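Peer 1: Sequence first, predicted model second:
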Amino acid sequence: MNVYMVERSLKGIGLNELAGAQRAAIDKAAEMTSQGTTIGYIRSTFAPEDGRCMCLFEAEKPGDVEKLNDDAGIPYDRVVPALDLTPAA
């Protein structure tokens, strides 16, 4: 599996809307996985001051991540390969 970062511009979004978008991404990932496209939501980081949001997903290819976001109706600027540098415990 590869890691992809979804870059979003969400200036002015409320916390309830942001939580709804996160839930939609998680739910769509579970649905796609159950239908044979393995994809997983990792986490998001949101900067409310300027509305930048970065979301990490695990997937085989970037098109799977784009499809998830398109089907879930979550706006994004681009999907790029990324490295998840979370330190091991």
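Peer 2: Received, thanks.
Peer 1: Please make it C-alpha for all contacts and neighbour counts, starting now.
Peer 2: OK.
Peer 1: How about the secondary structure of Leu85?
Peer 2: coil (DSSP: H, G, I helix; E, B strand; the rest coil).
Peer 1: and Thr38, what is it in contact with?
Peer 2: Ala29, Met32, Ala59, Glu60 (Cα atoms under 8 Å, 6 or more residues apart in numbering).
Peer 1: Presented hereafter is structure B, for comparison with structure A:
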Amino acid sequence: MQVFMVERSLKGIPMDQLAAAQQRAIRTAGEMTAAGTPIRYIRTTFVPESGQCMCLFESSDAECVKALNRKAEIPFNSVTPALDLAP
């Protein structure tokens, strides 16, 4: 499993819609994992002023992460390998 960063532009999104998108990502990851495609939502960082949003997922490949975001109907700009350097 590898970590991937999903970059999004969500300027102007209300906080309730951002929270709903996060819940869809978590739920969809659970559904995909239960169906045999292991993927895990890690966290989201959001900058309200610019609308810049970065989400981390753990998965076997970027295509799985893209599929999750499409299935959850969450827009994204890119999916790239990343390092999660949390303590």
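Peer 2: Great, that's in hand. Model, not experiment: these values are computed from the prediction.
Peer 1: so how much does the longest helix along structure 2 differ from structure 1 once superposed?
Peer 2: The residue-count maximum for a helix in structure 2 (DSSP state H) belongs to helix 15-34. For helix 15-34 of structure 2, the mean deviation from structure 1 after alignment is 0.2 Å (mean Cα distance after the TM-score superposition for structure 1).
Peer 1: out of the contacts of Thr38 of structure 1, which are buried?
Peer 2: If you count burial by 16 or more other Cα atoms under 10 Å, the buried members of these come out as Ala29, Met32, Ala59.
Peer 1: right, and out of these, which lies closest to Tyr4 of structure 1?
Peer 2: Proximity of the buried ones among the contacts of Thr38 of structure 1 to Tyr4 of structure 1 (Cα to Cα) peaks at Ala59, which lies at 7.3 Å.
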